[in-house]
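Enquirer: no letters, just coordinates:
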């Protein structure tokens, strides 16, 4: 298990589940483009990652919709299994500690306040102090 981040597109609307202890959780499948910078023949490669979120991250993920871009940071685990066709496969799961979606970020909803302009009348600070080295 390692801390990692993913950035990809939701394959479907996230689903809400409840744990045995009654905690709400959100599950989603994210398509992450892992094509190298020097991809030959223009082929792209997609890694499918299952995304699990609890608490505030659950709420943020449930506001997202199919096709939206999602960025998440958390504990990434890899599992290996043998499919019905007797081929060994692997699956990736990210337990989200932070989730940012287009709907949770919402650029433009809060106007950024620029810092006040510097007071031009204030005296300049004196940096000619004698410092012994």
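Expert: Ah, there it is. Predicted model only: the values in this text are computed from it and were never measured.
Enquirer: contacts and neighbour counts: CA atoms only from here.
Expert: OK.
Enquirer: what about residue 8, which helix or strand?
Expert: strand 2-10 (DSSP states H and E).
Enquirer: ok, which stretches of this structure are strands?
Expert: Applying DSSP state E to the chain gives strands spanning 2-10, 15-18, 24-33, 46-54, 69-82, 88-101.
Enquirer: roughly how far does the nearest residue to residue 23 once chain neighbours are set aside sit from residue 83?
Expert: Using C-alpha to C-alpha, 6 or more residues apart in numbering and skipping the chain neighbours, the partner closest in space to residue 23 is residue 54 (7.7 Å). Going from residue 54 to residue 83 by C-alpha to C-alpha, to the nearest Å gives 29 Å.
Enquirer: more neighbours: which of these two?
Expert: Higher neighbour count among residue 54 and residue 83: residue 54, with 20 against 10, using other C-alpha atoms under 10 Å.
Enquirer: angle of the strand holding residue 8 against strand 46-54?
Expert: For strand 2-10 against strand 46-54, the angle by axes from the mean of the first three to the mean of the last three C-alpha atoms, to 10 degrees is 110 degrees.
Enquirer: starting at the chain centroid, how far to strand 2-10?
Expert: How far strand 2-10 lies from its chain's middle: 5 Å, per C-alpha atoms, centre = their mean, to the nearest Å.
Enquirer: let's bring in a second one:
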């Protein structure tokens, strides 16, 4: 049985890459995902999520930096390992199948580009307000049906 998950959060650790035996790369990092939590003072909690990507998704993840906003979806896994105190630790991991970066999509009609680690913003012309089609003779707010 598998579980699919979509998550939106910030990259919390530098992205690491490892070459695979078939010549592509594997990339991994950690995300902080904000979740509602009624027991928390501010009403939200943090879920720490390990993310692992292969192939084209790994190439996209490798272009990200700590602190970047990221939306990912994929297969959720429960991971267990021996902790420093010798006890068994567990956490969640996601094998990324889809990745959308905040570098790709930015609100506010601007397109962001990175140059030598610095963000630059280019403004786009403002969108024209929506105009109703000509010949609209509905003078009042009643629906036309």
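Expert: Nice, thanks for sending it over. The structure presented is a predicted model; accordingly, all values stated were derived computationally and were not measured.
Enquirer: related to what we said a few turns ago, what range in structure 2 matches the strand holding residue 8 of structure 1?
Expert: Strand 2-10 of structure 1 corresponds to residues 3-11 in structure 2, going by TM-score structural alignment.
Enquirer: tabulate the strands of structure 1 (TSV), appending distance to residue 110 of structure 1.
Expert: Listed next are the strands of structure 1 as TSV, based on distance: least, C-alpha to C-alpha, whole Å:
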stretch	distance to residue 110 of structure 1
strand 2-10	24
strand 15-18	28
strand 24-33	27
strand 46-54	26
strand 69-82	20
strand 88-101	16
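Enquirer: which one of those strands lies closest to residue 111 of structure 1?
Expert: For the strands of structure 1, proximity to residue 111 of structure 1 was assessed by C-alpha to C-alpha; strand 88-101 is nearest, at 18.8 Å.
Enquirer: what's the angle between that closest one and strand 24-33?
Expert: Using the same axes, to 10 degrees, the inter-axis angle of strand 88-101 of structure 1 relative to strand 24-33 is 110 degrees.
Enquirer: average gap between strand 88-101 of structure 1 and structure 2?
Expert: Here strand 88-101 of structure 1, set against structure 2 after superposition, deviates by a mean of 1.2 Å using mean C-alpha distance after the TM-score superposition for structure 1.
Enquirer: now the strand holding residue 8 of structure 1 against strand 69-82, angle please.
Expert: Using the same axes, to 10 degrees: strand 2-10 of structure 1 against strand 69-82 is 110 degrees.
Enquirer: average distance between strand 2-10 of structure 1 and structure 2?
Expert: Comparison of strand 2-10 of structure 1 with structure 2 after fitting gives an average deviation of 1.1 Å (mean C-alpha distance after the TM-score superposition for structure 1).
Enquirer: contacting residues around that strand?
Expert: The contact list for strand 2-10 of structure 1 (C-alpha atoms under 8 Å, 6 or more residues apart in numbering) reads 28-33, 65-77.
Enquirer: those, buried ones only, as a PyMOL selection?
Expert: Buried subset of the contacts of strand 2-10 of structure 1, written as a PyMOL selection, criterion 16 or more other C-alpha atoms under 10 Å:
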select buried, resi 28+29+30+31+32+65+68+69+70+71+72+73+74+76+77
